[in-house]
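# starting from these lines, generate the structure:
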Amino acid sequence: MTDVDAPVANPDPGERRHPALVAAAIALPAALIVGVIVAAVLAGRVPATEPVALGPVPAPAAGGPQCTALLPALPNDLGPYSNAELAAPAPKATKAWQQSGGNDPIVLRCGLDRPLEFNKASALQVVDGVEWFEVAGSDGMKSSTYFAVDRGTYIGLTVPDGSGPTPLQSVSDAITQVIPQQPIDPGPLPN
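Here you go, the predicted model:
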């Protein structure tokens, strides 16, 4: 009498696995580990920054000699901000700097009209020999624009909040090197 449900013994206890099966069993987990490491490295990389798009702003003196002299004198780095590519078509006499993470850029525009807010009662701050007039961001904007008001043309520097004093200092140094100081010309007091 035989028992049908009895376990069948392995007829050859020394049977070996096929080498391809062993190699696959080792290679699959190793490939999975390498894939996870590569994905982690790629995820940790800083994304490539897009060119900075600037809209047009009236700048009647952008092609003038002051702006032509200023742009090449500007530094490539302003603290953690580096020279940024401008999206075409870029306005004349502009330059931008951006952090590697692609945060809000610092933007310089040369040859601007006198700011409407700049009048005889406006407070000024002097940074490295340049008189600046600040227009703080409004409507939730997290930046301020500083206007150099003591040169032959108006120069605007828009900086994100928290960017520190380096942008104003570095740009002031470049301005004093290439554009001579002139008396300020504020607008009349508002009524």
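
# hey, let's count contacts and neighbours off CA atoms from now on
Will do.

# and the helices in the chain, which stretches?
19-44, 65-73, 166-178 (DSSP state H).

# show me what contacts the residue nearest the centre of the chain?
Centroid-nearest residue in the chain, with Cα atoms, centre = their mean: Gln98, separated by 2.1 Å. By Cα atoms under 8 Å, 6 or more residues apart in numbering, the contact list for Gln98 reads 81-84, 104-106.

# next, the structure of the following sequence, for comparison with the previous one:
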Amino acid sequence: MSNPGTEADGPPRAALIAALVVAIAAVGAALAYAATRHPGAPPTEPIRLAAVPAPHAGDAACNAVLHGLPQQLGDYQRSEIAAPAPEGAAAWAAGPGDAVVLRCGLDRPADFVVGSPIQVVNHVQWFEVREGDRATWYAVDRQVYLALTLPPGSGPTPIQELSDLLDSSVAAVPIRPAPPR
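Model prediction:
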């Protein structure tokens, strides 16, 4: 016979151990799922880019930029570009349809005229062109024009990190806007 004061309160020990095992398995499954769905994971398919004129893509300034590009820009991982890859282009992705695209050696943007608004990010002067919900930023104070196209919600990190690279690898020059229209 057991004494009334010595009986254990609560569920049996085996039930507690089983609940703990189930909880640990659930946390492990959630972490495994999160690891495979990480926003920095590159897409499985190469990124397709349309060819655009980049007459200065082979210049020394573009070569310096392209050889110094990081594997990661913020949450975006360097991605393969589908053949035929345009000269002077690079891309980073955080998932399908969510790419940051760099193009180097372009002509001056048509809308970049005297009086255009410019933003300075980490010592680099950028001119923004909006197309729907995407923004393309042109570095307008370097020896060559560079364009950085950002998807919605990308935040400032990709342009900040690229500005640091440009500032250290390509000499700044005075801006050269077209005459006002």
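
# that older thread, of the contacts of Gln98 of the first structure, which are still contacts in the second structure?
Of the contacts of Gln98 of the first structure, the ones still in contact in the second structure (both residues aligned by TM-score structural alignment, their matches' Cα atoms under 8 Å) are 81-84, 104-106.

# out of those, which end up buried?
Buried members of those, counted by 16 or more other Cα atoms under 10 Å: 81-84, 104-106.

# farthest pair within those?
The span of those, defined through Cα to Cα, is set by Asn83 and Asp104 at 13.0 Å.

# and the gap between the counterpart of Asp161 of the first structure in the second structure and Ala135 of the second structure?
If you follow Asp161 of the first structure across to the second structure using TM-score structural alignment, you land on Pro152. Applying Cα to Cα, to the nearest Å, the value for Pro152 of the second structure to Ala135 of the second structure is 8 Å.

# what do you get for Ala25 of the second structure?
In terms of Cα to Cα, Ala25 of the second structure sits 43 Å off from Ala135 of the second structure.

# higher neighbour count, those two?
The neighbour comparison of Ala25 of the second structure against Ala135 (other Cα atoms under 10 Å) goes to Ala135, with 16 against 12.

# which ones are touching that one?
Contacts of Ala135 of the second structure by Cα under 8 Å, 6+ apart are 128-129, 149-152.

# who wins for neighbours among those residues?
Thr149 (23 neighbours).

# would you confirm that it contacts Glu131?
No. Look at Thr149 of the second structure against Glu131 with Cα atoms under 8 Å: they stay out of range, at 9.9 Å.

# which one of the contacts of Gln98 of the first structure is nearest Leu116 of the first structure?
Looking across these and measuring by Cα to Cα, the closest to Leu116 of the first structure is Ile106, at 21.5 Å.

# quick check: the aligned residue for the closest one in the second structure?
Ile106 of the first structure maps onto Val100 in the second structure, with residues paired by TM-score structural alignment.

# over to Gly152 of the first structure?
In the second structure, the residue matched to Gly152 of the first structure (TM-score structural alignment) is Gln143.

# contacting residues for that match?
Taking Cα under 8 Å, 6+ apart, we find Gln143 of the second structure in contact with 61, 170-173.

# run the last query once more with 10 Å
Neighbour list for Gln143 of the second structure: 56, 59-62, 105, 170-175 [criterion: Cα atoms under 10 Å, 6 or more residues apart in numbering].

# that one and His56 of the second structure, how far apart?
Gln143 of the second structure sits at a distance of 10 Å from His56 of the second structure (criterion: Cα to Cα).

# spit out the residues that contact those two alike.
Common contact partners of Gln143 of the second structure and His56 (Cα under 10 Å, 6+ apart): 62, 105.

# all strands of the second structure, in order?
72-73, 76-79, 89-93, 99-106, 119-121, 124-131, 134-139, 145-150 (DSSP state E).

# counterpart of Ala89 of the second structure in the first structure?
Per TM-score structural alignment, Ala89 of the second structure is aligned with Thr94.

# residues in contact with the residue nearest to that match when sequence neighbours are not counted?
Closest residue to Thr94 of the first structure apart from its sequence neighbours, by Cα to Cα, 6 or more residues apart in numbering: Arg109 at 4.6 Å. Residues in contact with Arg109 of the first structure (Cα under 10 Å, 6+ apart) are 54, 57, 59, 62, 67, 71, 91-96, 147, 154-158.
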